[in-house]
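S.K.: sequence and predicted structure are below.
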Amino acid sequence: MPDQFKTCMILNPASASGQTRQTWPVLEAHLKRVDFQFDLRATTGPGTAPELARQAIQEGFEMVVAIGGDGTINEVVNGFFEDGRPLNPEAVLGILCVGTGGDFIKSVGIPRNAKQAVNTLLGRATRTIDVGQCSFVDHFGKQVERIFVNIADIGVGGETVERINRRSGKSTGKIPYFLSSLVSLIQYKNKKMRIQIDDVFDEERVVSLLAVANGQYFGGGMHIAPQAKVDDQQFDVVIVGDIGTFTFLANLRRLYAGTILSHPRVDLFRGRHVK
């Protein structure tokens, strides 16, 4: 048996609009061909992956692999932490992206093809990346703490995610996300916010979108933070100012191409603490 981490895999069979349930046997057969040993646990619904990951780490697994899309990755990452602290600082995150988005893997160089991505799990080579911790009040008035490895955003992006989440049971992916973005852009009203970034920025602005970026991509390929690095110990904070629906739509191509930072109403700051 090759030298490898003691591994637990967290499978989200509902990812990729349920297609993962059908494609998993093929990926499982490939893992067996390369003699990769693992314990498998499947999620049973939204919000179950953190506890599965937490249990795996408490049971002594050295690596926990998220099998799904960006949402699954986020949930598994949250299982690595309790009260904002890592359960085991030596625990390793692995990713086999079989969802429809695939945004985070672009920033860390993990292949989109899950079979090719298996090679990143072999052996014991790792890299250290940053994580973010955000605190917010949810729709029920409850204070919530969440960990993120990719991007946390406020404004029309959050409105779009909420709209996507309301599509429970319907198809997801780039086209539904794009259509939801269009509806959100039409209906969303830009908000006045006070934004504080370390000691370099403290202003009230009317904002359509604010992205606190560890990774570079979100929303199914939108290249919102092309200069962000996952291991530089700071966030790229992208502020999209008070622009209307027509202006936003006219610049969607720049958003996907990674050239949105050149727009006169888009600003980039860097910092470790954002309020």
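M.R.: Received the coordinates, thanks.
S.K.: only C-alpha atoms from now on, for both contacts and neighbour counts.
M.R.: Will do.
S.K.: any idea how far residue 62 is from residue 89?
M.R.: As judged by CA to CA, to the nearest Å, residue 89 and residue 62 stand 10 Å apart.
S.K.: so where do the helices sit in this structure?
M.R.: 20-33, 49-58, 70-78, 104-108, 114-117, 156-165, 174-187, 245-250, 252-257 (DSSP state H).
S.K.: most packed of those?
M.R.: Mean neighbour count (mean count of other CA atoms under 10 Å) peaks for helix 70-78 among the helices of the chain, with a mean of 24.
S.K.: elements contacting that helix?
M.R.: helix 49-58, strand 63-68, strand 92-97, strand 143-148 (3 or more CA pairs under 8 Å, 6 or more residues apart in numbering; DSSP states H and E).
S.K.: next up, a structure to set beside the first:
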Amino acid sequence: MRAVLVVNPKATTTSERSRDVLVRALRSEVDLSVRYTRRRGHAMDLAREAAQEGVDLVVTLGGDGTVNEVVNGLMAAEPPTFRTGQTPAERLPALATVPGGSTNVFARALGLPREWPDGTSMILEGLRLGRSRTIGLGRADDRYFTFCAGFGIDAAVIQRVEQARKRGRVSTPALYFRSTVSQYFLASDRRHPAITLERPGETAETDLGTVIIQNTAPWTYLGDREINPNPDASFDLGLDVLAMRRLKVASTARTVTQFFSQRPDPHGRQVLRLHDVAEFTLLAARPLAFQLDGDYLGEREKVRFASVPAALRVIC
């Protein structure tokens, strides 16, 4: 089996020595080449090139941003073995994800351990046993995502955190909490919800303040604790949506508290939830922050979302 390991050398939880250990472990099971990312977006190019070379497996070492880039590179590739009628999962290399970032939502949602040595052991076992799983992806315009997207406050919070990290701050739950409070109270126009959600054949949902989209559950983690706005979201189904209407302090606090419940079921007059949705479009009356898989992608006024079933085969 031919494989390519795409490494983000800035991955927060691995060192050069641990990367060497990982490479040796993988080479005990596959014919491996190692390629390092040098800039943002480079993992996309490396994954596309690997697929077009006809490799059987692409392994990532990095966080959720690296995984997202690799997935988008794979989905854009045309492997030499392409045959009409194949699903993407049938024609593309399999994907394996070694957790190397600070949160690793995608890997953990697949059931992989949080730490990279344990995750590597599980992947090696999956390769030996031929164990894999076919999953669906989400697509936002022309960009794919593995576990979540956001339009509004959560994306603006991610922008704040990214700016803080550029100033040397460490990504911690406390940093996310402070960024969320600052964004909600100081930088959000909570009195004038700007988002409309449109679905084919359905009445439009208007006056939405912020929207969370999930391709799986959980949405993210706070340390070891799952945060679940849409607890029924699944890689095997369409997309799940949670939108909050007017972002009043009391109703917003109640809804966010429900995310952390042992048996989450967010509900209320200011909450809209949709399950297993094939496609929809979000329209905004003014430019709003937009994120995919925890990466801030700028401001948008319109984003079209779609579920892409049987998109990838993953080793887990």
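M.R.: Everything's here; your move. As the structure is a computational prediction, the values presented were derived from the model and not from experiment.
S.K.: coming back round to it: which one's more surrounded, residue 89 and residue 62 of structure 1?
M.R.: residue 62 (18 against 9; other CA atoms under 10 Å).
S.K.: which one in structure 2 is aligned with the more buried one?
M.R.: Using TM-score structural alignment, the partner of residue 62 of structure 1 in structure 2 is residue 56.
S.K.: any chance of a markdown table for the helices and strands packed on helix 70-78 of structure 1, columns distance to residue 43 of structure 1?
M.R.: As requested, the helices and strands packed on helix 70-78 of structure 1 are exported to a markdown table (distance: least, CA to CA, whole Å):
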| stretch | distance to residue 43 of structure 1 |
| --- | --- |
| helix 49-58 | 6 |
| strand 63-68 | 10 |
| strand 92-97 | 15 |
| strand 143-148 | 19 |
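S.K.: which one of the ones you listed lies nearest to residue 85 of structure 1?
M.R.: strand 143-148 (10.0 Å; CA to CA).
S.K.: list the buried residues for the closest one?
M.R.: With burial defined by 16 or more other CA atoms under 10 Å, the residues of strand 143-148 of structure 1 counted as buried are 146, 147, 148.
S.K.: skipping adjacent residues, who's closest to residue 198 of structure 1 in space?
M.R.: residue 273 (5.3 Å; CA to CA, 6 or more residues apart in numbering).
S.K.: likewise residue 97 of structure 2?
M.R.: According to CA to CA, 6+ apart, the nearest residue to residue 97 of structure 2 is residue 60 (4.9 Å).
S.K.: show me what contacts the one you found?
M.R.: 5, 6, 7, 66, 67, 70, 95, 96, 97, 98 (CA atoms under 8 Å, 6 or more residues apart in numbering).
S.K.: ok, of these, which one's closest to residue 244 of structure 2?
M.R.: Looking across the contacts of residue 60 of structure 2 and measuring by CA to CA, the closest to residue 244 of structure 2 is residue 67, at 28.6 Å.
S.K.: that closest one maps to what in structure 1?
M.R.: By TM-score structural alignment, residue 67 of structure 2 lines up with residue 73.
S.K.: tell me how far the residue lying closest to its match once chain neighbours are set aside lies from residue 134 of structure 1.
M.R.: With sequence-adjacent residues excluded and distances taken as CA to CA, 6+ apart, residue 73 of structure 1 is closest to residue 66, at 5.5 Å. Residue 66 of structure 1 sits 21 Å away from residue 134 of structure 1, going by CA to CA.
S.K.: what of residue 46 of structure 1?
M.R.: 19 Å.
S.K.: who has more neighbours out of those two?
M.R.: Shown here are residue 46 of structure 1 and residue 134; by other CA under 10 Å, residue 134 has more neighbours (15 against 12).
S.K.: wait, what's in contact with the more buried one?
M.R.: 145, 146, 147, 148, 152.
S.K.: repeat for residue 14 of structure 2
M.R.: Taking CA under 8 Å, 6+ apart, one finds 100, 116 in contact with residue 14 of structure 2.
S.K.: what does it align to in structure 1?
M.R.: Match for residue 14 of structure 2 (TM-score structural alignment): residue 20.
S.K.: show me what residue 261 of structure 1 lines up with in structure 2.
M.R.: Counting by TM-score structural alignment, the partner of residue 261 of structure 1 is residue 266.
S.K.: next, count neighbours for that match.
M.R.: 21.
S.K.: so it makes contact with residue 251?
M.R.: No - counting by CA atoms under 8 Å, residue 266 of structure 2 does not reach residue 251; the two are 10.9 Å apart.
S.K.: just the buried residues of strand 143-148 of structure 1 now: which is nearest residue 127 of structure 1?
M.R.: Among the buried residues of strand 143-148 of structure 1, and counting by CA to CA, the member closest to residue 127 of structure 1 is residue 148, at 16.9 Å.
S.K.: spatially nearest residue to the closest one (excluding sequence neighbours)?
M.R.: Counting by CA to CA, 6+ apart, the residue nearest residue 148 of structure 1 is residue 132, at 5.1 Å.
S.K.: quick one: that neighbour from residue 270 of structure 1, how far?
M.R.: Taking CA to CA, one finds residue 132 of structure 1 at 14 Å from residue 270 of structure 1.
S.K.: contact partners for the alignment partner in structure 2 of residue 8 of structure 1?
M.R.: Aligned against structure 2 by TM-score structural alignment, residue 8 of structure 1 finds its counterpart in residue 4. For residue 4 of structure 2, the contact set (CA under 8 Å, 6+ apart) comprises 32, 33, 34, 35, 50, 55, 57, 58, 59.
S.K.: which among these count as buried?
M.R.: Looks like the contacts of residue 4 of structure 2 have 32, 35, 50, 55, 57, 58, 59 buried, using 16+ other CA under 10 Å.
S.K.: now render those as CSV, adding distance to residue 231 of structure 2.
M.R.: Below are these laid out as CSV (distance: CA to CA, whole Å):
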residue, distance to residue 231 of structure 2
32, 37
35, 36
50, 35
55, 35
57, 30
58, 29
59, 28
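S.K.: count of neighbours near the equivalent of residue 207 of structure 2 over in structure 1?
M.R.: Aligned against structure 1 by TM-score structural alignment, residue 207 of structure 2 finds its counterpart in residue 205. Residue 205 of structure 1: 16 surrounding residues under other CA under 10 Å.
S.K.: right, and residue 205 of structure 1 touches residue 196 too?
M.R.: No - using CA under 8 Å, residue 205 of structure 1 is not in contact with residue 196, being 10.9 Å away.
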